[in-house]
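Asker: Let me see the structure of the following:
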Amino acid sequence: MKAMTYRGPYKMRVEEKQEPRIEHPQDAIVKVELAAICGSDLHLYHGMMPDTRIGHTFGHEFIGTVHEVGSGVEKLQVGDRVMVPFNIYCGSCFFCARGLFSNCHNVNPNATAVGGIYGYSHTTGGYDGGQAEFVRVPFADVGPWVIPSDIHDEDALLLTDAYSTGYFGAQLADIVEGDTAVVFGAGPVGLAAAHSAWLMGAGRVVVVDHLDYRLDKARSYAHAETVNFGQVNDIVRTLKKMTGGLGADVAIDAVGAEADGHVLQHVTSAKLKMQGGSPVALNWAIDGVRKGGTVSVVGAYGPLFSAVKFGDAMNKGLTLRMNQTPVTRQWPRLIEHIRAGFVSPRDLVTHRFPLEDIAEAYHVFSAKLDGCIKTVVNV
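Answerer: You can find the predicted model right below:
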């Protein structure tokens, strides 16, 4: 089959690769139709994720058609069109039984925290991802869902991670009706979080980013107020002025570690180069909410090399909530919202590339060229 393969930082190409095979009775093989590039894929692309091995295939957002099923698969049949959550989970362990699918205990021998993730290095289990013609889907009876006939393919694709994660970020924030919510990051997850904050009852939504075209999208798509942190002297002070000196009720960190090493303005007003785990947005969130507020974290973090302002969070009495998204828990309500016309995930898609041009797709997405917000790969 043709598959995107990693050759080192900033180096990838489409190569002929062995097709995946059934390795366990509960496996399925899915023929990929659409995949997407996620902001967290850039941590891999830039060589910032440990144990990303040569030849690994990225891609944790994909939909496709069931090509083959193992003898133990009961709910799927060959020919079913499915959307596959980025989480790989068994469905029966201690954590899955409590709906913590992203923390499954049985699918990732290399970690005690996160479960399995498609195409996200051997730190998350070493599973090849969906930026390929075929992908092996373990525990096929508990992860994939048959795509409803009235759901657009690109809506289904964005539900496999980006939109579900943004919705989960707003959910974790425990928004009370009328709350002011500030969202850090105007990528697809941040835009979804900002839009979802209204669904949770927010009375005011503010989005913080440094790219004008993404802030334009935040205004048009999420109907949010916006702040360009590159154009203010102190983003925390600016947010305090916007909220009567108190700070926002909730903050959602949809940035995580800066994947491109971009130079940001730190809360101390010093300029510094971002490290792979630098928590600048998280510290802004801690400083930018009011005392007794809530900080929700759905941005991707690796090892932290700079200190989180945990003492400030403790002294302010903040509630910190975070996790990798248990994707399928979000689907019933999000499908209802799509059907009702309340959300349209596919409106976040700005660029589409064939699999053969995936190296160019990563370059455009990484460099934020041509107003790129979300990239879809046609397989």
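Asker: CA atoms for contacts and neighbours, from now on please.
Answerer: OK.
Asker: Flag every buried residue along stretch 289-299.
Answerer: Val289, Arg290, Lys291, Gly293, Thr294, Val295, Ser296, Val297, Val298, Gly299 (16 or more other CA atoms under 10 Å).
Asker: what does stretch 32-47 give?
Answerer: So, applying 16+ other CA under 10 Å, buried residues of stretch 32-47: 32-47.
Asker: so how far is it off the chain centroid?
Answerer: 10 Å (CA atoms, centre = their mean, to the nearest Å).
Asker: what distance separates the start and the end of it?
Answerer: 25 Å (CA to CA, to the nearest Å).
Asker: before we move on, back to that, just the buried residues of stretch 289-299: which are in strands?
Answerer: Applying DSSP state E to the buried residues of stretch 289-299, the entries found in strands are Val289, Arg290, Lys291, Gly293, Thr294, Val295, Ser296, Val297.
Asker: could I get the residues you listed as JSON lines with distance to Trp145?
Answerer: What follows is those, written out as JSON lines (distance: CA to CA, whole Å):
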{"residue": "Val289", "distance to Trp145": "37"}
{"residue": "Arg290", "distance to Trp145": "40"}
{"residue": "Lys291", "distance to Trp145": "41"}
{"residue": "Gly293", "distance to Trp145": "36"}
{"residue": "Thr294", "distance to Trp145": "32"}
{"residue": "Val295", "distance to Trp145": "31"}
{"residue": "Ser296", "distance to Trp145": "27"}
{"residue": "Val297", "distance to Trp145": "26"}
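Asker: quick check, nearest of the residues you listed to Pro279?
Answerer: Within these, the smallest distance to Pro279 is 10.8 Å, found for Val297 (CA to CA).
Asker: Let's compare: structure for the following, please.
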Amino acid sequence: MRAVCWQGVHKVGIEEVPDARLINPRDAVIKVRKAAICGSDLHLYDGYVPGMMRGDILGHEFMGEVVETGSGVPNLSPGDRVVVPFPISCGNCFFCSQEMYSLCENSNPNARLAEKFWGHSPCGIFGYSHLLGGYAGGQAEYVRVPFADVGPMKIPDAMSDEQALFLSDILPTGYMAAENCNIQEGDTVAVWGCGPVGLFAIMSAKLLGAARVIAIDRFPERLSLAHRAGAEILNYEEMDTLETLREWTGGRGPDACIDAVGMEAHMHGVQHAYDKVKQALRLETERPGVVREAIQACRNGGTVSVPGVYGGLADKIPLGAVVNKALTIKSGQTHVQRYMKPLMGRIENGEIDPTMIITHRIGMDDVPDAYQMFRDKEDDCIKVVVNLAS
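Answerer: Coordinates of the predicted model:
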């Protein structure tokens, strides 16, 4: 079968790889119909996530058709159309029983590697390094899905492939980011980054009752979509972010701040230059300018929600502000399985249109160029969907 494979920093390619097959009775094999390039895939592309090996199959956002199931998957049948959550979760361990699926204790066979970085291991993830299991990803013609009796969700006939696709990751991620803000009636929420996760966080914050959402970015096409989603827009190249947020909130600051950017934040000034140099020299793994700014901006007693991906070590985090302002910080890989069914209901009811963020639809052969286009924000690229259906 053909698949999109990591070939080194800034290099992905289409390769012939062994066919996906059942290994465990709880496996299923899915014929991929649609996949997507995620912003967190760019951290692999740029070489900032350890544990990648040449030939690793990329992709953790995908949906498709069941072609084969193991004897331990009674809930699925060949021909079922399903969307697959990116966390691989057993459904039985302590964390899965608490619906904290991204912390599954049984799905990362390389947990010892992860423990060296983070103290404890999260779950395994499709197409996201050997640190997180070394699982083949979904930017491929077929994919093996472990614990298929727990993860994949059937898609209603009336729902399109594209409507369902983002239930695999970015829609639940944006929703959990907003939910983590503990939004109260009348709250103001600031969202840094108007990429796909940031846009869904904006939509979700409005659904959860935020009176105001302020969207922070510098690209006109992203700010335009944020405005369509109901946000006030702040172009940080034209206005000072901290001063503007103080002014727009009567000096108090936003009630909650969402960092939907992560480890490769673009900022201005000396601190950003410092981060770029240290990251290039691998003296720190992140450029944490946004999370610093969110901590500084948030009102006393507020919440900072961090769905943006961070992988290792960051410098100059203002812990003094966290303590003295009595801030709550909430983060984590998304517990996607918890949110898939209720968000599917919101899509069916017309409360969210996930397809509004799609800017590019391509075939597999165009994926290598699309990675660079997405990373460099060329051609007004916000979200790339890969069509794999024959």
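Asker: and the spatially most central residue of structure 1, what does it touch?
Answerer: Computing the C-alpha centroid of structure 1 and ranking residues by CA atoms, centre = their mean puts Ala162 first, at 4.5 Å. Ala162 of structure 1 makes contacts with Cys38, Pro188, Val189, Ala192, as judged by CA atoms under 8 Å, 6 or more residues apart in numbering.
Asker: Go again with 6 Å.
Answerer: Contacts for Ala162 of structure 1 (CA atoms under 6 Å, 6 or more residues apart in numbering) come out as Val189.
Asker: now swap in Glu264 of structure 2 and tell me
Answerer: Arg287.
Asker: let's see it at 7 Å
Answerer: Glu286, Arg287 (CA atoms under 7 Å, 6 or more residues apart in numbering).
Asker: Could you do Ser102 of structure 2 as well?
Answerer: So Ser102 of structure 2 contacts Pro87, Ser89, Pro122, Cys123, Gln333, Thr334, His335 (CA under 7 Å, 6+ apart).
Asker: aligned partner of Ala224 of structure 1 in structure 2?
Answerer: Matched to structure 2 by TM-score structural alignment, Ala224 of structure 1 sits across from Ala231.
Asker: Wait, that match touches Ala215, no?
Answerer: Yes: with contacts counted by CA atoms under 7 Å, Ala231 of structure 2 reaches Ala215, the gap being 5.9 Å.
Asker: Looking only at neighbour counts, state which of the two leads.
Answerer: Under the criterion of other CA atoms under 10 Å, the comparison of Ala231 of structure 2 against Ala215 puts Ala215 first, with 30 against 25.
Asker: and stretch 242-257 of structure 2, which stretch of structure 1?
Answerer: Counting by TM-score structural alignment, stretch 242-257 of structure 2 sits on residues 236-251 of structure 1.
Asker: ditto for stretch 28-39 of structure 2
Answerer: Going by TM-score structural alignment, stretch 28-39 of structure 2 sits over residues 28-39 in structure 1.
Asker: Please apply the same query to stretch 159-171 of structure 2.
Answerer: Using TM-score structural alignment, stretch 159-171 of structure 2 pairs with 151-163 in structure 1.
Asker: Wait, a strand at Arg13 of structure 1?
Answerer: Yes: assessed with DSSP: H, G, I helix; E, B strand; the rest coil, Arg13 of structure 1 lies in a strand.
Asker: From Ala3 of structure 1, how far off is it?
Answerer: 8 Å.
Asker: More neighbours: which of those two?
Answerer: Set Arg13 of structure 1 next to Ala3 and count neighbours by other CA under 10 Å: Ala3 wins out with 28 against 19.
Asker: secondary structure class for the more buried one?
Answerer: Applying three-state DSSP: Ala3 of structure 1 is strand.
Asker: tally of neighbours for the residue nearest to it when sequence neighbours are not counted?
Answerer: Excluding the flanking residues, the one nearest Ala3 of structure 1 by CA to CA, 6 or more residues apart in numbering is Ala132, at 4.0 Å. Each residue near Ala132 of structure 1 was counted by other CA under 10 Å, and the total is 31.
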